[in-house]
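Visitor: Sequence isn't available, so here's the structure alone:
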C-alpha cells in the first residue's frame, strides 16, 4: 500500500516510538491521527506534523470507536493502523517483603498491552473491511508492537512479557482471519531503544545497556522503528510476521 494520501491512526503517538512513527508517516504524505491518553503530548506532535490529536483509552471500546470516528471525519477512513501504545512493569512474583506480587499490576499491564491492542485492532478491522479494495485487493494494514521481552523476558517482567507474547501470538491468526478482508497484520518486537523513558535512566546505565547489544553497539533509534513500520505498509507481501528489531540482542536473565 502506498502511504501518500492515506489516513493513518497511531496509538501512543504522543511520545517515543509512536511519535517517531507518526512523524515518519506524515513525512511520507499520510494524514495522521494521534490517539493517546496523553493529550498534551499528542497535541504537540500533531501540531508539528499537521495531524490531529484525539484523547483515547485503548482499553475502552467506546473511546476507541469514538476516536476512529473522529479521525475519519477529519481525514477520511483510515487504512493504516500503528499500534504503539503500551505500559511497562517490573514486579517479582515474590517481593522483598515475602509477599506475592499484587494481582492488580499484572491485570493492568495485560489489559493495556494485550486487551487494548486487540480492542483497537478489531474495531479498525471492522471499519477497514467496509472500504473499497485497492491494488491486490488490499483494504488495510496494521502494525502491532510486541517486544523482545516476549521471547526472553527478564526477572520481574512476568506481566510485560506475557502481554507482549500475547501480541506476538495473535499476529499470525489475526492475519489469517483478516486475509479474506484484504487486511494485513504484522508485529515489530523492538529491543532497547533511545526513548524518553530510557533517557530518564542514568547515563552509565544507558551505556551498559547499549554495550549488551552485539551490533550496532548502541541503543536503537526511534526513527529506525518508524522506518520498519512504514516499510511494512509499503511491502505488500509482508503479512503475519513478527519481526525482531534489536541488533541481535538476546536479553540476559537480569
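Guide: Yep, it's here. Model, not experiment: these values are computed from the prediction.
Visitor: okay, CA-based contacts and neighbour counts for the rest of this
Guide: Fine.
Visitor: What's the end-to-end length of stretch 175-195?
Guide: Taking Cα to Cα, to the nearest Å, the first and last residues of stretch 175-195 lie 29 Å apart.
Visitor: Buried ones in it, by neighbour count?
Guide: For stretch 175-195, the neighbour count (16 or more other Cα atoms under 10 Å) marks 175, 178-179, 181-195 as buried.
Visitor: what does stretch 151-165 give?
Guide: Quick answer for stretch 151-165 (16+ other Cα under 10 Å): 151-154, 156-165.
Visitor: Which two among those are spaced furthest apart?
Guide: 156 and 165 (15.0 Å; Cα to Cα).
Visitor: so how far is residue 198 from the residue nearest the centre of the chain?
Guide: The residue lying closest to the centre of the chain (Cα atoms, centre = their mean) is residue 84, at 2.1 Å. Distance of residue 84 to residue 198, computed by Cα to Cα: 16 Å.
Visitor: Quick one: the strands in the stretch 1-150 of the chain, in order.
Guide: 7-11, 31-36, 52-55, 78-83, 140-145 (DSSP state E, counting those that start in this stretch).
Visitor: Would you mind giving the ones you listed as CSV with mean neighbour count and distance to residue 219 added?
Guide: What follows is those, written out as CSV (neighbours: other Cα atoms under 10 Å; distance: least, Cα to Cα, whole Å):
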stretch, mean neighbour count, distance to residue 219
strand 7-11, 27, 23
strand 31-36, 29, 25
strand 52-55, 23, 28
strand 78-83, 26, 21
strand 140-145, 26, 18
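Visitor: here comes the other one, which I'd like you to weigh against the first:
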C-alpha cells in the first residue's frame, strides 16, 4: 500500500516514535490523524504539518475518548475523500514495579491496570473501533489489500528485566495477538504487523538516568547506541508498503538482549 492519499490514525502521534512515524508518512503524501493526550503539543504539530494533519485529544484508556477521535477522523475523511489506510497504535507507558518490593508489598493492581489499560487494552480498543471503516474500503491493490494495522511491542516482550512485570506482560500480549489478528483480518485484505523496538530515543527513555542508559547501550551488539525515531519510522513505512509483511513481529534492536538486571 502506498501511503499517499491515505489516512493513517496514529496514537501517541505527537511525540517520540509516533511523531517520527507521522512525519514520515506525511512526507510520503499521507493524511495523518494524530491521537494523543497533549493538546498543546498536538496543536503545534498540526501547524507544522499543515492541512493533511488533524489532532484529536485522546486518552486510549477511555473507550469513549477513542470513539470520539475516530468519529472526528471519519468526518475528516468524508471531507477529504482520503480513506483510512491503517492504524499505528503507538500510545504506551512503561511504569516500572517489582512484583514484590523491599517492604514485602506486592505490586499494586492499580499500577498493573494502568499499564495494561494503555498498552494492551488501548491498542485493541483503537483497532477494533477503527476496523469497520477499513473493511469497507475499495481494495488498493490487485491482491485486494484494504489496510494495515501496525502495533508496537518491545524487546521486553522477549527478555524483560526486573521490575517490568506489567510492561512485559502488555508488550508480550501485543506480540502474541499479532498472528491471530492477521488471521481474523485476512479475508478483508487487512494486514497486521508488530514492531518490537529495544532502546530508542523517546519520551519514555528520557526518564532513564545516564548510568542506566549507558548500561543498556553496552548490551547492544551493533550499533552501540539508542535507536533514532526516524529509524523506527522507516520500518513503519516498510510495513505499510510491503504486502508480504503480515502476521509477524519484527525486532528492531541492534541485536540487543536485555540482561536480567543492570
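Guide: Thanks, I have it. Here the structure is a predicted model, which is why all the values come from computation and not from measurement.
Visitor: Please state their TM-score.
Guide: Here the TM-score for the pair of chains, by TM-score structural alignment, normalised by the length of the first structure, is 0.96; 254 aligned residues with a Cα RMSD of 1.3 Å.
Visitor: rewinding a little: need the strands of the stretch 1-150 of the first structure in a markdown table (columns: distance to residue 236 of the first structure).
Guide: Converted to a markdown table, the strands of the stretch 1-150 of the first structure look like this (distance: least, Cα to Cα, whole Å):
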| stretch | distance to residue 236 of the first structure |
| --- | --- |
| strand 7-11 | 17 |
| strand 31-36 | 20 |
| strand 52-55 | 27 |
| strand 78-83 | 13 |
| strand 140-145 | 9 |
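Visitor: if we can go back for a sec, tell me the one of the buried residues of stretch 151-165 of the first structure nearest residue 26 of the first structure?
Guide: Closest to residue 26 of the first structure out of these is residue 164 (27.0 Å), distances taken as Cα to Cα.
Visitor: What's residue 194 of the second structure aligned with over in the first structure?
Guide: Using TM-score structural alignment, the partner of residue 194 of the second structure in the first structure is residue 187.
Visitor: what does the helix or strand hosting its match contact?
Guide: Under the criterion of DSSP states H and E, residue 187 of the first structure resides in strand 183-190. Strand 183-190 of the first structure has contacts (Cα atoms under 8 Å, 6 or more residues apart in numbering) with 125, 128-129, 138-148, 150, 167-168, 171-172, 174-175, 178, 225, 229, 232, 238-246.
Visitor: Which part of the second structure matches the top helix by length along the first structure?
Guide: Ranked by number of residues, the top helix in the first structure under DSSP state H is helix 158-178. Residues 165-185 of the second structure are where helix 158-178 of the first structure lands when matched by TM-score structural alignment.
Visitor: Next, the mean deviation of the matching stretch compared to the first structure.
Guide: Comparison of stretch 165-185 of the second structure with the first structure after fitting gives an average deviation of 0.4 Å (mean Cα distance after the TM-score superposition for the first structure).
Visitor: Show me how far that stretch is from its chain's centre.
Guide: What separates the centre of stretch 165-185 of the second structure from the centre of its chain is 12 Å, taken as Cα atoms, centre = their mean, to the nearest Å.
Visitor: cool, and stretch 200-212 of the second structure?
Guide: Per Cα atoms, centre = their mean, the centroid offset for stretch 200-212 of the second structure relative to its chain is 18 Å.
Visitor: ditto for stretch 156-168 of the second structure
Guide: The chain centre lies 17 Å from the centre of stretch 156-168 of the second structure; the measure is Cα atoms, centre = their mean.
Visitor: ok, residues contacting that stretch?
Guide: Outside stretch 156-168 of the second structure, the residues that touch it by Cα under 8 Å, 6+ apart are 93-99, 112, 115-116, 154, 169-173, 175, 196, 198, 257-261.
Visitor: from the chain's centre, how far out does stretch 51-67 of the first structure sit?
Guide: The chain centroid and the centroid of stretch 51-67 of the first structure are separated by 15 Å, computed with Cα atoms, centre = their mean.
Visitor: With stretch 62-82 of the second structure instead?
Guide: A distance of 18 Å separates the centroid of the chain from that of stretch 62-82 of the second structure, by Cα atoms, centre = their mean.
Visitor: Can you point out the buried residues in that stretch?
Guide: 63, 65-67, 69-70, 72-74, 76-77, 82.
Visitor: now do stretch 243-253 of the second structure
Guide: Applying 16+ other Cα under 10 Å to stretch 243-253 of the second structure flags 243, 245-253 as buried.
Visitor: any chance of these in a markdown table, plus distance to residue 224 of the second structure and secondary structure?
Guide: Compiled in a markdown table, those are given as follows (distance: Cα to Cα, whole Å; DSSP: H, G, I helix; E, B strand; the rest coil):
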| residue | distance to residue 224 of the second structure | secondary structure |
| --- | --- | --- |
| 243 | 31 | coil |
| 245 | 27 | coil |
| 246 | 29 | coil |
| 247 | 29 | coil |
| 248 | 26 | strand |
| 249 | 22 | strand |
| 250 | 19 | strand |
| 251 | 16 | strand |
| 252 | 13 | strand |
| 253 | 10 | coil |
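Visitor: Now check the second structure for the residue matching the residue nearest to the centre of the first structure.
Guide: Counting by TM-score structural alignment, residue 84 of the first structure lines up with residue 90 in the second structure.
Visitor: Check residue 107 of the first structure too.
Guide: Per TM-score structural alignment, residue 107 of the first structure is aligned with residue 113.
Visitor: Any idea how many residues pack against that match?
Guide: Neighbour count for residue 113 of the second structure, taken as other Cα atoms under 10 Å: 15.
Visitor: Repeat that for residue 117 of the first structure.
Guide: There are 25 residues near residue 117 of the first structure, going by other Cα under 10 Å.
Visitor: doesn't residue 83 make contact with it?
Guide: Yes - contact criterion Cα atoms under 8 Å: residue 117 of the first structure and residue 83 qualify, at 6.8 Å.
Visitor: what sits in contact with each of the two?
Guide: residue 144.
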